[in-house]
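[1] Here is a sequence with its predicted model. Questions after.
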Amino acid sequence: MNRRSAPHRATAAAPAADDPARPLRPRRLTARMKLTLTYALFVVVAGAFTLAVIYLAMRFVPNYPLTAANPRDESGAPSRQEILQTLLKASGLTLLLLALVGVGGGWFIAGRVLRPLQDITRAAKRAADGSLDHRIGLTGPRDEFTDLSDTFDTMLARLQRSFDAQQRFAANASHELRTPLAINRTMLDVATADPDGQDYPRLVARLRETNQRGIEVTDALLQLSALDHTSPATQPLDLADTAREALDLVREEAGTRGITLSTDIRPAPATGDGVLLRQLTLNLLHNALRHNLPTGGSLSLTTEPDPAHPGRAVLTVTNTGPLLPDTVDHLTEPFLRGSGRLAEKDPARRGHGLGLAIVAGVVRAHHGDLTLTPNRGGGLTARVSLPGR
């Protein structure tokens, strides 16, 4: 049991008596003591059984006076009764010795066996106190304890990523919701300070635009939250019909931006919520349009049965655009845009950074797969695979 655990380990404080999450339990024998007593009892029982067999075997010794092998030896030979009595005394001392050896050996062996479990317990206490940046890291051959340690470390890593993402989401959401309010307040303060020098129609238009942006962010946040707590009402549908509906809604924007649309829409039977899947397709198309080349850009939309996984349907959106890093999975985090958290200066290209996050939420709710792949020449390919009918 030669295992070492990762450094930087500390014992967590004892739970408070009034903490409802950690109920006090009556303290009884520890697992180490139970294993020790079990081991010692097993040794004593095994020894007693062996001695009992020997004792029973000795009872078959003939019960007649024994004489020494040398006739000149005047000392008398022990009788059977004397031999049995001596055997009983030796057996008692032997069982006592076995009990002591069993307790000592059992205590040592139990400590060695349970040491990894103690490391895992300390790590669990630290995690319960809010520290998720440590790992157990047991080494040694694979067994039940190393499997438990690896599983616990994986859980800690996922929890840490989840809490970090939640903290970023809260901070970014606060910023995104506060920005429109701050802009409105600034414009109103300026208008109040100089009421006669204001272009009120333009001021009202800007206030309306800023207010609409706040409403869009709030609606997107509500939709994103609903996706994580409710299951969609699914029904058989064709992704081809969903793609055509979404494409009709973005043709005008594509023409305004000078982006060429190309489609290869084939029947793709799937199962899902039609409204959510249309929103998913719209978000992918809007993302592909707003993160495209300034001039001469293109966008491709395809639907087809999944060639790699029969019984599933695939929707793919590919666009031209700026070069992206090799890893783009982080783009599905809320409020994270391809060029960072700052919004585009051009209102026509400005987004709220929740489009791909909502896409990922819809895909999760439908038990599908979302794959984002950067194109060699720039731009992004988004591939959505959904369960078929």
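    All right, it came through fine. This is a predicted model, so every value here is computed, not measured.
[2] C-alpha from now on. contacts and neighbour counts both.
    Noted.
[3] In this structure, what residue spans correspond to strands?
    Along the chain, the segments classed as strands by DSSP state E run 235-238, 260-265, 269-272, 298-305, 312-319, 369-374, 380-387.
[4] let's bring in a second model and compare:
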Amino acid sequence: MKRRTVRVRLTAVYSGLFLLTSAAVLVTTNLLLKRNLDKRITDVRIDLLNPALDPPPVAQSPPGSTDLRHLPDAVLTYQWSIAGITVAVLTIVSIVIGWWLAGRLLRPVHQITATARRLSLSNLNERIALAGPRDELTELADTFDSMLERIQRSVDSQRRFIANASHELRTPLAIQRAAIEIGLDDPSPQRLARVRDELLEVNRRNERLIDSLLILAQSENGLESTEPVDLDVLTRQAVSETSASGILIRQQTEPATVIGDPVLLHRLVANLVHNAIRYNHPGGVVDIRVTPTAGLTVRNTGPEIPESRIGELFEPFRRLHTARTGSADSAGLGLSIVAAIARAHAAEITARPNPGGGLQLAVQFPAPAS
């Protein structure tokens, strides 16, 4: 069975409304006309039968003429015939016009459908760009274009992530292969010890990279279970577990409770502290503050960061002051993991450069429910 399209339904609605309106107008007009004619004929009969008036001469009705009593029925019969033919013709005209009008109104929908059918991962840059007056259809097209733009950014980010992750994983493998080939070419005890140290260091880097990728994936998938977490206690614990390397760490913590995953929140705090220490000047300062209203704030001294490049800090495998890859102990996933964990906890993370260098990162958590 062939399905009824929206165009057919719109045409039926237009024509049906016209037919109902025309029928209502026709019936109402004819009923009023019949009532008026009956009243006028009755008045004429009363005048003719009134003895006080001189009766007009009665003209003989010619043969085949209509009696005065049957005049209303004759007029109404003629009226019904003409009106019926007119309504039938106008109904056909309304069907044709309704079909054309429905097609014209649905043309933007067909354009949206055709664009959606043509889309694939290779041409996500295509847009509908519907022109015309600002109405519901142009709003729908603009919303669809905005969705395509978000999907394209997500796909591009995923492609960059895959390429960067492949590069990060390929580099230590190349180092391992070179160490094995060169080191075992002359297997002296000294060279074997050096090869062993190199392989262990590369292995540790791979392990950190894989752990970071797993945490990033876990954060993106959301939280399986949550519980109240003392953010101030968690922060002091993360600071005590981090090597300062000659950097002065100043803490100012107040009791603050958030709802979330304690393991992921510990990684969030540890990554922020580790990042503030790593990208700092020798003898620099890291200020850490925890309050119930402001959440967690980490501020450090360090190299100047252009405000226009703040967004790049949260992209995976992105480093502003070193090469994209090649760091022996960092994969460039620290702040991207922080951003993912913050999103999983419905927290808002903001970053701004400090005057004279360094960065201030603030994580604002939603207030826990009573």
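    Good, I have the coordinates. Worth saying up front: this structure is predicted, and the values here are computed from it rather than measured.
[5] still on that earlier bit, with mean neighbour count and distance to residue 338 of structure 1 added, can I get the strands of structure 1 in a markdown table?
    Below are the strands of structure 1 laid out as a markdown table (neighbours: other Cα atoms under 10 Å; distance: least, Cα to Cα, whole Å):
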| stretch | mean neighbour count | distance to residue 338 of structure 1 |
| --- | --- | --- |
| strand 235-238 | 16 | 31 |
| strand 260-265 | 14 | 21 |
| strand 269-272 | 23 | 29 |
| strand 298-305 | 21 | 17 |
| strand 312-319 | 24 | 13 |
| strand 369-374 | 18 | 11 |
| strand 380-387 | 22 | 10 |
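[6] To residue 170 of structure 1, which of those lies closest?
    Each of those has some distance to residue 170 of structure 1 by Cα to Cα; the shortest is strand 369-374, at 24.1 Å.
[7] measure the equivalent of residue 359 of structure 1 over in structure 2 to residue 135 of structure 2 for me?
    Per TM-score structural alignment, the equivalent position to residue 359 of structure 1 in structure 2 is residue 338. According to Cα to Cα, to the nearest Å, residue 338 of structure 2 stands 41 Å off from residue 135 of structure 2.
[8] Neighbour count for these two, which is higher?
    Neighbour tally, residue 338 of structure 2 and residue 135, criterion other Cα atoms under 10 Å: the higher count belongs to residue 338, 25 against 8.
[9] ok now do the more buried one, which residues does it touch?
    Applying Cα atoms under 8 Å, 6 or more residues apart in numbering, one finds that residue 338 of structure 2 lies in contact with 267, 268, 271, 272.
[10] Residue 237 of structure 1 too?
    Counting by Cα under 8 Å, 6+ apart, residue 237 of structure 1 has contacts 269, 270, 271, 272, 274, 389.
[11] can you tell me which of those stay in contact in structure 2?
    Contacts conserved in structure 2 for the contacts of residue 237 of structure 1, counting by both residues aligned by TM-score structural alignment, their matches' Cα atoms under 8 Å: 269, 270, 271, 272, 274.
[12] Most widely separated two among those?
    269 and 274, at 12.1 Å, using Cα to Cα across these.
[13] can you give me the helices in the stretch 251-370 of structure 2?
    262-278, 334-344 (DSSP state H, counting those that start in this stretch).
[14] picking that back up, would you turn the kept ones among the contacts of residue 237 of structure 1 into JSON lines with distance to residue 355 of structure 1?
    Formatted as JSON lines, those follow (distance: Cα to Cα, whole Å):
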{"residue": "269", "distance to residue 355 of structure 1": "24"}
{"residue": "270", "distance to residue 355 of structure 1": "22"}
{"residue": "271", "distance to residue 355 of structure 1": "22"}
{"residue": "272", "distance to residue 355 of structure 1": "19"}
{"residue": "274", "distance to residue 355 of structure 1": "17"}
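[15] tell me which of the residues you listed is nearest to residue 373 of structure 1?
    residue 270 (22.9 Å).
[16] which ones are touching the closest residue to the closest one other than its chain neighbours?
    In space, and not counting its chain neighbours, residue 270 of structure 1 is closest to residue 388: 3.9 Å by Cα to Cα, 6 or more residues apart in numbering. Residue 388 of structure 1 is in contact with 269, 270, 271, 311, 312, 313, counting by Cα under 8 Å, 6+ apart.
[17] which position in structure 2 aligns with residue 388 of structure 1?
    By TM-score structural alignment, residue 388 of structure 1 lines up with residue 367.
[18] Please report how far its match lies from residue 292 of structure 2.
    Residue 367 of structure 2 is 9 Å from residue 292 of structure 2, by Cα to Cα.
[19] try residue 357 of structure 2
    For residue 357 of structure 2, the distance to residue 292 of structure 2 - Cα to Cα - is 27 Å.
[20] Tell me how far the residue mapped onto residue 296 of structure 1 from structure 2 lies from residue 86 of structure 2.
    By TM-score structural alignment, residue 296 of structure 1 lines up with residue 283 in structure 2. According to Cα to Cα, residue 283 of structure 2 and residue 86 of structure 2 sit 96 Å apart.
[21] got it, and residue 224 of structure 2?
    On the measure of Cα to Cα, residue 224 of structure 2 and residue 86 of structure 2 end up 70 Å apart.
[22] So the two - more neighbours on which side?
    It is residue 86, of residue 224 of structure 2 and residue 86, that has more neighbours when counted by other Cα under 10 Å, with 12 against 8.
[23] so what corresponds to the more buried one in structure 1?
    Checking TM-score structural alignment: residue 86 of structure 2 goes with residue 94.
[24] same deal with residue 275 of structure 2?
    Under TM-score structural alignment, residue 275 of structure 2 pairs with residue 287 in structure 1.
[25] Quick check: the residue nearest to its match when sequence neighbours are not counted vs residue 333 of structure 1, distance?
    In this structure, residue 287 of structure 1 finds its nearest non-sequential neighbour in residue 355, 7.0 Å apart by Cα to Cα, 6+ apart. According to Cα to Cα, residue 355 of structure 1 and residue 333 of structure 1 sit 10 Å apart.
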